[in-house]
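> Below: sequence and its predicted model.
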Amino acid sequence: MPRTIQAFFDTDTGTISYVLHDGLHAAIIDPVLDYDPASGHTSTRMADQIIDYVNQEKLAVQWLLETHAHADHLSAAAYLKSRLGGQIAIGEHILQVQEIFKKLYNLDREFLPNGSQFDRLLKEGETIDIGTLSAKILWVPGHTPADLAFQVDDVVFVGDTLFMPDVGTARADFPGGSAQSLYRSIRKLLALPENTVLMHCHDYPPEGRDPLWACTVAEQRAQNIHVHDGVSEAEFIAMREARDATLAPPRLILPSLQVNIRAGQLPPAEDNGTRYLKIPLNTL
């Protein structure tokens, strides 16, 4: 059956979510739960667009795939699972990320950093089936220790590892991140055939350009402003670390990570029936 990719661009966070399907079965990749930090309100505007599409196409959702625990948006995976079914999956190295942020948020004893919040922990090199489609798991650490990419034939969903060529590459200064690992993960992706299409999780378009989220390996190798062919590992590390030192934390990093390490579940309600997000002071 034919492969179809439908993208959903969230203008508030610059995130692209995807529905990948064969006409009958689907995987949803990196879905967004809307969150207003001023009011503390969540909403399901973006996720409901995905639900409408899935229902319109009469798809059965098998997977809700996270490329990593995002620091720039809350995940809608738990909400979508409650409405559409499917298994929530992330890379097995999420345990390292959970351990880091369990300490940062001083989470209670009920939160175990063992990945049990997710239905499936994915390993480098294994494959998962999406109906008639097969997705190979690629471990691409650097932005975080747990980043994955999903390769389906000549298309790879790369998460935050790479951006469009005129934007460059992901930062590598989050806890557990590594500019050296990021460079090696990027070169792993750019060693794929030149006509391989890379689908990005974010776009922050320069002024005058509309949002984009797909380009080829050849285009990245020739044009990426941070890591085109000829940029050495040492040059990239120096550039990335210097650039990261100038960047402010993402606007939603503190709200998002305590949700995303829970597979998109909001923190449990306290004895007054209200859920709370914790904001550690003077830590980042």
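Perfect, thanks for sending it. Residues are numbered from 1 along each chain as shown.
> hey, let's count contacts and neighbours off CA atoms from now on
OK.
> buried residues in whichever strand or helix holds Ala242?
In this structure, Ala242 is located in helix 233-244 according to DSSP states H and E. For helix 233-244, the buried set under the neighbour-count rule, 16 or more other Cα atoms under 10 Å, comprises 233, 236-237, 240-241, 244.
> can you redo those residues as a markdown table with distance to Leu284?
Listed next are these as a markdown table, based on distance: Cα to Cα, whole Å:
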| residue | distance to Leu284 |
| --- | --- |
| Glu233 | 27 |
| Phe236 | 24 |
| Ile237 | 21 |
| Arg240 | 18 |
| Glu241 | 16 |
| Asp244 | 13 |
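> Pull up the gap between Gln117 and Tyr35, please.
Going from Gln117 to Tyr35 by Cα to Cα, to the nearest Å gives 21 Å.
> If we ignore the residues flanking it in sequence, what's nearest Thr283?
When the adjacent residues along the chain are set aside, Thr283 lies closest to Leu104, with 7.9 Å between them (Cα to Cα, 6 or more residues apart in numbering).
> which residues are in contact with the helix or strand hosting the one you found?
Secondary-structure element containing Leu104, defined by DSSP H and E: helix 94-105. Around helix 94-105, the neighbours that count as contacts under Cα atoms under 8 Å, 6 or more residues apart in numbering are 68-69, 111, 113-115, 144-146, 175-176, 257-258, 261, 278-280, 283.
> In that helix, which residues are buried?
94-98, 101-102, 104-105.
> next structured bit after that helix?
Scanning the chain past helix 94-105 towards its C-terminal end, the next helix or strand to appear is strand 120-122 (assignment: DSSP H and E).
> Could you list the residues in contact with whichever helix or strand comes after that following strand?
Heading C-terminal from strand 120-122, the first helix or strand you meet, by DSSP H and E, is strand 127-130. In this structure, residues lying in contact with strand 127-130 by Cα under 8 Å, 6+ apart are 21-22, 25-27, 62-63, 134-137.
> for comparison:
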Amino acid sequence: MSTPIVKPFWDQATGSWQYVFHDPVTMKGAIIDPVLDFDPLAGATATTNAERLLAYVRSEGIEIVWILDTHPHADHFSAAPWLKKKLSAPTGIGERVTGVQSLWQEIYNLPKDFPTNGTQWDHLFKDGERFMVGEVPVTVMFSPGHTLASITYVAGDAAFVHDTLMMPDSGSSRADFPGGDSKALYSSIQAILALPEETRIFVGHDYAPKGRAAACEATVAEHKAANIHFCEAPSEAAYRAVRDARDATLPLPKLMLAALQVNIRGGRVPEPEDNGQSYLKLPLNYFHSRNDC
């Protein structure tokens, strides 16, 4: 099994992990889940995180051949389009993103001609599709549950599992967003935990419980032994009871209503209106029953 070099980048503001992995033989690499900074109070975007990734890639001499998202994120904007302009690398996401686009097109009441066919990305990956990053083979695993479009990239002995598993002391990710489903999430995590035990699992988020330092990596074996949601090998029903009860207590992510309308556009802000200004819109009271306390 090949072993790519993985460089994680932490965004404290959103609790997000971004990754660059590369093949040390050919120095070809890929970027996964890059963050475009957003200040909700000022309504302003910035490229601080993306510039960190770009500086690392250039300093190490890595040729980026893919810029990849695991799903349309609810907690940060994607910096994929900005990095594409800088690196001339194609963008990719799972093919089920079209379902997320259609779902949120309705929530935002976007125009009928809003494209929901995934053309905002250069490539839509199918479940089981394989491609190469240098000499590192990458397999795409459809991993729904957190969203209906989530995928995992298994690159050699590294699995980028997005928002399925958290670090072992945090368990797993929520499954209550529109299109999410705890039954599907359980099935997706079972498939991830069936990977070879030495597989390095890289998570999408960490909120550093009990004041520990933010972390991003644990092996399949470590998750089986210590993940608080899976170490006792729960049945589907037992896991869903825990996951659904926890989700019922969680507020919506602070940036969700802003992030989704950018991320269903592949990381692009809405088209400018007749005054040349772009605007974000909020579906007032759509999620009121979740937040009326």
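Everything's here; your move. All values reported here derive from a predicted model rather than from experimental measurement.
> TM-score for this pair?
The TM-score (TM-score structural alignment, normalised by the length of the first structure) is 0.97; 284 aligned residues with a Cα RMSD of 1.2 Å.
> mean shift of the helix holding Ala242 of the first structure relative to the second structure?
Between helix 233-244 of the first structure and the aligned residues of the second structure, the post-superposition mean distance stands at 0.8 Å (mean Cα distance after the TM-score superposition for the first structure).
> Can you give me the stretch of the second structure that that helix aligns onto?
Taken onto the second structure by TM-score structural alignment, helix 233-244 of the first structure occupies residues 236-247 there.
> Next, format the buried residues of helix 94-105 of the first structure as a markdown table and append distance to Gly14 of the first structure.
Putting those into a markdown table (distance: Cα to Cα, whole Å) gives the following:
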| residue | distance to Gly14 of the first structure |
| --- | --- |
| Ile94 | 23 |
| Leu95 | 26 |
| Gln96 | 26 |
| Val97 | 23 |
| Gln98 | 24 |
| Phe101 | 24 |
| Lys102 | 27 |
| Leu104 | 26 |
| Tyr105 | 26 |
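> Which of those residues sits closest to Glu126 of the first structure?
Of all the buried residues of helix 94-105 of the first structure, the one sitting nearest Glu126 of the first structure is Ile94; the distance, using Cα to Cα, is 16.4 Å.
> tell me, what residue is most central in the first structure?
For the first structure, the residue whose C-alpha lies nearest the mean C-alpha position (Cα atoms, centre = their mean) is Thr67; its distance is 4.0 Å.
> any idea what it aligns with in the second structure?
Matched across to the second structure, Thr67 of the first structure falls on Thr70, judged by TM-score structural alignment.
> which residues touch the residue lying closest to that match once chain neighbours are set aside?
For Thr70 of the second structure, ignoring the flanking residues on the chain, the nearest one in space by Cα to Cα, 6+ apart is Ile151 at 5.3 Å. Residues near Ile151 of the second structure by Cα under 8 Å, 6+ apart: 70-71, 93-94, 127, 140-144, 161-162.
> Mind checking which of those are in strands?
In this view, the contacts of Ile151 of the second structure that belong to strands under DSSP state E are 93-94, 140-142.
> ok, so what distance separates whatever residue of the first structure lines up with Leu53 of the second structure from Ala69 of the first structure?
Counting by TM-score structural alignment, Leu53 of the second structure corresponds to Ile50 in the first structure. Summarising the geometry, the distance separating Ile50 of the first structure from Ala69 of the first structure, computed by Cα to Cα, is 20 Å.
> that older thread, any chance of CSV for the contacts of Ile151 of the second structure, columns distance to Pro209 of the second structure?
Below are those laid out as CSV (distance: Cα to Cα, whole Å):
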residue, distance to Pro209 of the second structure
Thr70, 24
His71, 25
Ile93, 30
Gly94, 30
Asp127, 33
Val140, 30
Met141, 29
Phe142, 29
Ser143, 25
Pro144, 25
Val161, 20
His162, 19
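> mind listing the helices for the first structure?
45-57, 77-84, 94-105, 179-190, 217-223, 233-244, 253-260 (DSSP state H).
> so the fourth one matches what in the second structure?
Per TM-score structural alignment, the counterpart of helix 179-190 of the first structure in the second structure is residues 182-193.
> Tell me how far the matching stretch lies from the chain's centre.
If you compare the mean C-alpha spot of stretch 182-193 of the second structure with that of the full chain, they lie 16 Å apart, counting by Cα atoms, centre = their mean, to the nearest Å.
> Once aligned, what mean separation remains between that stretch and the first structure?
For stretch 182-193 of the second structure, the mean distance from the matching residues in the first structure following superposition reads 0.5 Å, by mean Cα distance after the TM-score superposition for the first structure.
> how about the counterpart of Lys84 of the second structure in the first structure, what does it touch?
In the first structure, the residue matched to Lys84 of the second structure (TM-score structural alignment) is Lys81. If a contact means Cα under 8 Å, 6+ apart, then Lys81 of the first structure has 64, 87-88 as its contacts.
> Name the surrounding residues that touch the helix holding Ala242 of the first structure.
With contacts defined as Cα under 8 Å, 6+ apart, helix 233-244 of the first structure is touched by 171-173, 179-180, 183-184, 226-227.
> ok, now stretch 250-264 of the first structure?
Stretch 250-264 of the first structure is contacted by residues 37, 69-79, 88, 94, 97-98, 101, 105, 117-118, 265-267, 277-280 when judged by Cα under 8 Å, 6+ apart.
> ditto for stretch 51-62 of the second structure
Counting by Cα under 8 Å, 6+ apart, 9, 20, 22, 27-29, 63-64, 83 sit against stretch 51-62 of the second structure.
> now do 6 Å
Defining contact as Cα atoms under 6 Å, 6 or more residues apart in numbering, one finds that stretch 51-62 of the second structure is touched by 27-28.
> buried sites along that stretch?
The neighbour-count criterion (16+ other Cα under 10 Å) identifies 51, 53-54, 57, 62 as the buried residues of stretch 51-62 of the second structure.
> per the alignment, Asp166 of the first structure corresponds to what in the second structure?
With TM-score structural alignment as the criterion, the equivalent of Asp166 of the first structure in the second structure is Asp169.
> Next, count neighbours for its match.
Counted with other Cα atoms under 10 Å, residues neighbouring Asp169 of the second structure total 15.
> And Asp153 of the first structure, how close does it get to Gln87 of the first structure?
From Asp153 of the first structure across to Gln87 of the first structure, the span is 22 Å (Cα to Cα).
> okay, the two: which has more neighbours?
Neighbours per residue (other Cα under 10 Å) separate Asp153 of the first structure from Gln87, with Gln87 holding more: 16 against 13.
> you'd agree that one is up against Trp63?
Yes. With contact defined as Cα atoms under 6 Å, Gln87 of the first structure and Trp63 form a contacting pair (4.8 Å).
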